[in-house]
Structure formats: C-alpha cells, structure tokens
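Visitor: Can you look at this prediction? I've put the sequence above it.
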Amino acid sequence: METSPTQTWSQRFETALHPAIAIFNASIGFDIELIEYDLTGSQAHAKMLAKSGIISPEEGEQLVNGLEQIRQEYRQGQFQPGIEDEDVHFAVERRLTQLVGDVGKKLHTARSRNDQVGTDTRLYLRAQIEAIQQQLKAFQRALLTLAEAHVETLIPGYTHLQRAQPLSLAHHLLAYVEMSQRDWERLSDVSRRVNISPLGCGALAGTTFPIDRHYSADLLGFERVYSNSLDGVSDRDFAIEFACAASLIMVHLSRLSEEIILWASEEFGFVTLNDSCSTGSSIMPQKKNPDVPELVRGKAGRVFGHLQALLVIMKGLPLAYNKDLQEDKEALFDSVKTVKGCLEAMTILLQEGINFRPNRLIQAVNEDFSNATDVADYLAAKGVPFREAYNLVGKVVKTSLAAGKLLRELTLEEWQEIHPAFEEDIYEAIAPRQVVAARNSFGGTGFEQVQRALQVARNLLDEQ
C-alpha cells in the first residue's frame, strides 16, 4: 500500500493527513538507517511464507529477488526514499511492488509494522554491538601496547586528586583495560536479549496464518523467539540495556579523557600531545589543546541523555505498541554513532597522539610524601603496631613540611629520634621504585604483578 501526504490510509479514512502532520508523523528521515536490516528481515519473512504454503514458492522467490535488487539499488544510490514513503518499511514495499507487481503486495501478509520494526531494530543493534566489541578490543590493545612500554615508568597515584602512592604507569593503564573488559562482557550479556525474534507477533496478538516463527528466526540468526506477542512488539528493554552499557563505556572513556587533559596541562606536564591529535588556539599561538579527550568528555552527556530519554519514553506506555516508540530510534542510532566515534578517536589518540615524559614523571614521584605509608609499613614489619606507626609517620610528615624537607632528606639520626627501629635500610624502603616494586600482592602495582596482568590481558584478548 502506498501512502503520501495526499492519500488516505484506507477506506476507513475520508481525507488525507494534513501535509504538516504527515511530515511530523514520518520517520523516513532517520529510520532509513534500518533499510539493510529491513530487507534482510523481509527476505526471511518471504521465505517463511513460501515454506508455510501461505504464498507459492515462485512468489517467495520473486519477493526475495526483488528485495535483493532494492538492496543493490540502495547501495548504488539509485533508491532514495522521500517523505512520501513515511517510513523505511513502506518505502521498501512500494519499490518492491514497482519491481515485481502485485506479488509485492503479498509481502506484508502475516506481519505488522510493529513486529517488523522490532525485528529490524534488533538486527541493527546486534550488528552494532559486534562492531563496538571489536572497537573495544582495538582500544584495549592500544592500552596494552602503551602499558608494555611503561611497566617500570613511575607515575603518581592519586586519591581525592591528592598525591597518594606511586604506581607503575602500566598498572594505571591496565585499570582501563579492566573497565573496557567489563564493557565488552556487558555488551555480550545485552546481546543475548537483543537476539530474540519478535517477527510473527503481528500488531499485538499474533496472526491467523499458519506461520513458522522459529523458521524465520533461524534464518535471521536469532537464538529464540518471543513467547508472548504483546511483549514482543512492545519490548524495548534491550534498547535501554544497550544505552546503559553504552553510557558506562562513555563513563570510562570520559574518565581517561579527564586524566589525559590533566596530564597534558602545564601544571602536570606528564604527557605531550602530538600535532595529529590536537589543535591550536585562534588567538594564543603557544597553545596545544587536547580536543579529542575534551570532545569525548563532552559527548558522554549525549549518550547519558539518550538513556534517560528511553527510560522516560517507556515508563508510561500501556501494552502494546504506541507511536511513542518511534522516538527510540534516534536515541539508539546516535548512541551507537557516538560510542563508535569516541572509541575510534581515543584508540588513535593512544596509538599516536600522546607521549609520556618519564623524566617529568620520576621527578613528580620524588617530590612528595607519597612514600609515607611505606614508612609506616616499615615500622609495622619491625613489630611496631600499625596504628602507632601511622601516628608517628603523621607527625614526621608534619614536621618535615614545616622544615621544608622530604622524607628522603631526613638524616638517620632524625629517623632514630622518631623511633629506634629505623635503620639505614629505610632509605631503600622509601625509594619510589622500591615503593612500587614492594606492592606485589595479587592485583597490586608491583612490577611482577603488572607483568602477570599484561600477559593475562593479552591472552584474554587473543581468546575473544
């Protein structure tokens, strides 16, 4: 059935839509994104209709071939639907009827746009999840490559954005590998609920035709079918779950972005930015701006907003399908586009956009009191109760700050005035490299643990 702003839907309607309402109602401007998936789903539906005897095998073949021709026309830019088609589904059906005649009008037998769009959206999202997972792996590999080059490079570790304890830079980078791994696994979990077929649920109540829903689901690679037709056409939990997973990906990218922005500042000076991944100022010629991480940090808000939008769309909808659900697509499409773009940009930034400055980093870990905990640990290892040792070291830091000294600058006599347990080996115990190396507990920043973690991460990526 063709529709346009100048036509009525059926004999039920006496007049056509107002032209402005037709434009307002149309989704072709954005749901054209689904055309390849609509064609694939329609081909499976046509094959199922033929297998079930609802149409003849010859008609099924005509439909499948006609749909494939539309695919090629679209890819070559020869098929470009407009507002008169309202949505991608009608656009395909109109063109199919032009190609194969009245047989094209049989394609919609035993199907509603409600289960059709649900099928298309799931096929689209399933493919996008796979693509994003591949990007996550590339991002993780970029982090690993950088980490392998900086196992013994030291960097200040922070809590409350205050100097806390020195770390292996590789350990710091591996934290983002862990976050990204959770993102990958989360998407795999979401994909299980994306991969359920609503095709055959009809408008809301199923169909009177003897269809084979499991056959069409198998053709499309779905793991199972919805067992309740009402739920099948109205469920958008999978889209919300994806938006949540996408939001967490953006949280992690944004956290790394914020650190890179700080590290690139004059105040930190931990990294320099390469020209290929930074821009300048229109008025201050000395500046080199971290545009990539700043944009990623900003774009996180877009994805968070889409999650909120999807939740609000769904929260008050009675069963089954409602036109509100048309609004899920722009949120979903933009979330996918934004996450993919940010992952690509951040991967390039890690691969060729930043250079760490080891000399500045070692200077940074040598100029603070982040080894204070190791002094307390030193005393505890010699039998002093830890809380007593903790309080003693707090006093040492206080008096050292007042005297303008670092802990490594105290004389042995000054150490022994604090507590007789101090010996010459205190200086080795509080050296930054030893402070890092000593933290060899499982999952810690000790160099042995970092090497182990690198190998585990490499093996995991190779297996996935």
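Guide: That came in fine, so what should we check first?
Visitor: alpha carbons only for contacts and neighbour counts from here, please
Guide: Noted.
Visitor: quick one, longest helix in this protein?
Guide: Taking DSSP state H as the criterion, the chain has its longest helix at helix 113-148.
Visitor: Buried residues of that one, list them for me.
Guide: By 16 or more other Cα atoms under 10 Å, the buried positions in helix 113-148 come out as 113-126, 128-129, 132-133, 135-148.
Visitor: Likewise for stretch 177-184?
Guide: Going by neighbour count (16+ other Cα under 10 Å), the buried part of stretch 177-184 is 177, 179, 180, 181, 183, 184.
Visitor: List the residues that contact the second one.
Guide: Yep, that's residue 179 we're talking about. residue 252 (Cα atoms under 8 Å, 6 or more residues apart in numbering).
Visitor: The one helix or strand it maps to: how far from the chain's middle?
Guide: Using DSSP states H and E, residue 179 sits within helix 169-194. The chain centre lies 9 Å from the centre of helix 169-194; the measure is Cα atoms, centre = their mean, to the nearest Å.
Visitor: after it, next one along is what?
Guide: Helices and strands here follow DSSP H and E; after helix 169-194, the next one along the chain is strand 196-197.
Visitor: Which elements pack onto that next one?
Guide: Here strand 196-197 touches helix 113-148, strand 224-225, going by 3 or more Cα pairs under 8 Å, 6 or more residues apart in numbering; DSSP states H and E.
Visitor: Output the ones you listed in CSV, with distance to residue 346 appended to each entry.
Guide: Converted to CSV, the helices and strands packed on strand 196-197 look like this (distance: least, Cα to Cα, whole Å):
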stretch, distance to residue 346
helix 113-148, 7
strand 224-225, 36
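Visitor: With residue 329 as the reference, name the closest of these.
Guide: Among the helices and strands packed on strand 196-197, the nearest to residue 329 by Cα to Cα is helix 113-148 (8.1 Å).
Visitor: then this one, side by side with the first:
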Amino acid sequence: MWKGRFSQPTSQLVQSYGESVSFDWRLFAHDIRGSIAHSKGLVKAGIITADEQAQIEKGLLTIQHEIETGNFEWKESLEDVHMNIEAELTKRIGPAGAKLHTARSRNDQVATDVRLYTRDAVDAVVMLIQSLQRALVEASERSGGAVVPGYTHLQRGQPVLFAHHLLAYVEMLSRDIARLQDARKRIDVMPLGSGALAGSTIILDREYVAKELGFAAVTQNSMDAVSDRDFATEVLFAIALCGVHLSRLSEDVILWCSAEFGFITLSDAHTTGSSLMPQKKNPDVAELTRGKSGRLVGNLMAMLTLLKGLPMTYNRDMQEDKEPLFDSLDTIKAALAVFAEMIAGMEVNETRTRAATSDPMLLATDLADYLVNHGVPFRSAHEVIGKLVAHSISEKVAFADIPLAKYQEFSPAFEADLFACLNLETALAARKGIGAPSPQNVAAQIARWKEALS
C-alpha cells in the first residue's frame, strides 16, 4: 500500500493477515466524526481553507450515508476503516481530501476513534443495566409478600422476602454502573494531535478539537496517548464483572425454576423445549448468560495479555484490542436486554416458596437471638440451640411442638414468650436493621429504587 519506501507490493497473504477492516469498519461513524473535527482544527490553524473543509465534511457525510445504507465497498487492500474512508474521500474530492491527514497519524486517529466508540457504548450499556434493574424492582414489587429461604452453602439458612433476594442483584448492578461511569471519565480524554508518538510541528488547537468531539480534556503525553488502552481494559473488567453478576443471577434462576425448587415460572417466550423429551421447559436464556460470562472474562484476559509485554508506543499487536472489546460490548448488551425481558415475564410460585419456608429450622437463629435478648452470651446461646436442633431432628419434632418444659431443660432462660419468635411473619418483621429484610425495609427499598430509576 505504501509506495514511497517500498519497491515490492505487499504480499496478498500479508494483506489478508494484517487487515482489520473486516471488524474495525464499525468505527466508521466515529472515524468520520473525528475527521470532521480534525478538519475544523486544520482550518483554525490555517492549513486548509474553509471551502476545503466544507468539501471534506460534505464528502465524509456522503460516505457515512453510503456505509449506513450498505452502498459502500470496503477494500481489504486498504487495511482498515481509516484508509478506506480517506482513500475514497480523496478519490471523490481530490487535493482537499489528501490534506485531511495533515498533523495526525493513524495511531492517534484510531486511539480517538476507539475512545469515541467506547464512550458511546458505555452509555448504552449503562442504560441497559438500568432497564434490568427496573425489571428486577418491578418483579420485587409483583412478588408481594413471597418468602423464600436464604441460603449459605446452598443450605437453608434464614427466611427472607423474595423481593429482598432480587434487590440484592439491583445493588450489584448499581456497582457495575458506578464502575462503568468511573471508567468513562478516563475514556473522555482526547489523544488526537499526538501524532504517531511525538505530536507534530504543525500545531493545532487540541482543546478546540476536543470541544468539537465532546471530550472533557486532552492527553498530556503523546507517547502515552497513542499506546494507552487502559480505558478499554477497564471497560472490559467492568463488563466481565457485570457478566459474573448476571451469571450468579442466572444460577439462581436456573435453580428456582427447577422442579426441585419450583419457586418461579419463566414464560414460554423465554424458555425452550427438548428435541426428545416433550415435558421439558429449559431456562436457556439463563444458561446461555451463565456461559457467556466466561467469554467476557476471556476477553478481559486477552486484553491484559496483549498489553503486558508491549514497549512504548504503538505496536501492531494493538490491532488485536478491538475484537475482544467489540465482542464484550455486543455480548453484554444482548445479555442485559434479554435478561430484562425474561425477568419481566417471570412469575413467583408463592405456594412453593411458602412450603420451603415452613422448615422450622429456618428460625433456629431467631431462637439464639431470643436467648441473647434474655441475657445469655451468644456463644452459649449458639451451643444451646445446636443441641436443641439435634433434639428436634432425633425426635422428629418441630420447634413449635416442643413443650416449654423441654426448652427449659436446655436453658432456664426460655420463657413462654419464646413461641412468638417461631412465627415467620414475626421473625421477618423483627429484621428491621438497616439493610435487613423486614417487609417495611423492603418496601422502602423498592420505593427508593423506583424513584432512582424513574
């Protein structure tokens, strides 16, 4: 492609091996936006005329329209999105197009394009996370007073409102948003004007160009500017962790809709059948999402591995940054959208949840708390209730059916009022500390999230 230095044409194998236009074409709108801003900077610096800038802008917008309507021919021989657009522009408008690349390199150009693309994509992902949060809050409200066992080690622990369980994921997702928004601050710095690595002797007003592109600041070191992909790595980390959160929610959904749990029913629109077993209703959306989380983690590892051994500044290895970034953004967007839709169609089977929470052992901790409130040290209370649990299991008698006299054999601190704490509603209402799942607290949290997400 480059005629000046080379006497032989590039091998066809090398062209095919090195091209990136097959995937970086999707940067076209951001590349064109960057080029238009750059052309305005060239006018301000007296490098091109206003008329030439108008030709450049009109030509670029025409090319953008053709790309958007599928009428643009991408050429592998031109390697990437940048050269395809610039070559076509120059072919159409002549010398003005050939002046566009003054005072910039593909190194600072691609760094700018990827930042512009990623900034827009992060905003879109945040909106999709908020949509899933809204779906979870609405599902929490629909679940009413449904109570489920809270689990540790996948063993029944204590009773919680189903809504409280769903709202835990709303909290997780809020941290994902915070991480993405924080990463966005470091995306929002413009590298354009850094040249290949050492800027240019042709001085442009970088702050002016940055303002045209909506960047909050400009980079301060040209070598760092063209080689920095920290912003993309941060975004990949935030996406990977969001994927892990979706995977955990997926696992809960898969368990909940199994015959063994039966806590929820997913709509027919979000499940699939079996090619052999006609009775099956499979939670494929949740399973696929659980699987795709591994892909998101893999893309993060690919980026970290790509960058770890690179010297300053730009190296061709960095062409490999785009596919994992694009793939993770596409994957998380699709997962968030379909998950929000699935949660919106989910129904809670309160009969099954109530049956699961009829397990009297769920209130063992409440009995220990009762003893603590009657002056027994917690460790002693824990030991007493452990022995009481053993008695209940060996005698096959529920806590509520053990007579007071028997309770008092385990501890004289037990009194007749102990039976009040063996009531599920009473036990839940007593969990009124900040962050605990009393109905009053959960209702307040639902109201808080509805307002925050409105």
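Guide: Received it, and whenever you're ready, just let me know what you need. Owing to the predicted nature of the structure, the values given are computational and were not obtained by experimental measurement.
Visitor: before we move on, the earlier item: residue 448 of structure 1: which of the helices and strands packed on strand 196-197 of structure 1 is closest?
Guide: helix 113-148 (12.6 Å).
Visitor: what range in structure 2 does the closest one sit on?
Guide: Mapped onto structure 2 using TM-score structural alignment, helix 113-148 of structure 1 spans residues 106-141.
Visitor: Same check on stretch 244-258 of structure 1?
Guide: Mapped onto structure 2 using TM-score structural alignment, stretch 244-258 of structure 1 spans residues 237-251.
Visitor: how big is the offset of that stretch relative to structure 1?
Guide: Mean deviation of stretch 237-251 of structure 2 relative to structure 1 after superposition (mean Cα distance after the TM-score superposition for structure 1): 0.5 Å.
Visitor: quick one: buried residues of that stretch?
Guide: Residues of stretch 237-251 of structure 2 classed as buried: 237-250 (neighbour count, 16+ other Cα under 10 Å).
Visitor: And for stretch 205-217 of structure 2?
Guide: Across stretch 205-217 of structure 2, burial judged by 16+ other Cα under 10 Å covers 206, 207, 208, 209, 210, 212, 213, 215, 217.
Visitor: Tell me which residues touch the aligned partner of the third one in structure 1, please.
Guide: Same thing as residue 208 of structure 2. Aligned counterpart of residue 208 of structure 2 in structure 1: residue 215 (TM-score structural alignment). By Cα under 8 Å, 6+ apart, the contact list for residue 215 of structure 1 reads residue 48.
Visitor: and residue 215 of structure 1, which of the three is it?
Guide: Three-state assignment for residue 215 of structure 1 (DSSP: H, G, I helix; E, B strand; the rest coil): helix.
Visitor: What ranges does the stretch 201-350 of structure 1 have for its helices?
Guide: 213-219, 229-234, 237-263, 291-315, 328-348 (DSSP state H, counting those that start in this stretch).
Visitor: need the ones you listed in CSV with distance to residue 192 of structure 1, can you?
Guide: Formatted as CSV, the helices of the stretch 201-350 of structure 1 follow (distance: least, Cα to Cα, whole Å):
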stretch, distance to residue 192 of structure 1
helix 213-219, 14
helix 229-234, 15
helix 237-263, 9
helix 291-315, 19
helix 328-348, 17
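Visitor: circling back to that earlier point, from residue 222 of structure 1, how far off is the match of residue 208 of structure 2?
Guide: According to Cα to Cα, to the nearest Å, residue 215 of structure 1 and residue 222 of structure 1 sit 10 Å apart.
Visitor: Hmm, residue 99 of structure 2 is touching residue 49, no?
Guide: No. Judged on Cα atoms under 8 Å, residue 99 of structure 2 makes no contact with residue 49 at a distance of 10.6 Å.
Visitor: which element is residue 389 of structure 2 on?
Guide: Residue 389 of structure 2 belongs to helix 378-395, assigned by DSSP H and E.
Visitor: just checking, what packs against that helix?
Guide: By 3+ Cα pairs under 8 Å, 6+ apart, helix 378-395 of structure 2 packs against helix 364-373, helix 404-410.
Visitor: which residues sit against the match of stretch 244-258 of structure 1?
Guide: 169, 172-173, 176, 179-180, 286-287, 289-293, 296-297, 300, 328-329, 332.
Visitor: so where in structure 1 does stretch 159-179 of structure 2 end up aligned?
Guide: The counterpart of stretch 159-179 of structure 2 in structure 1, using TM-score structural alignment, spans residues 166-186.
Visitor: how close does that stretch sit to structure 2?
Guide: Looks like 0.7 Å for stretch 166-186 of structure 1 (mean Cα distance after the TM-score superposition for structure 1).
Visitor: distance between that stretch and the chain's centre?
Guide: With Cα atoms, centre = their mean, you get 15 Å for stretch 166-186 of structure 1.
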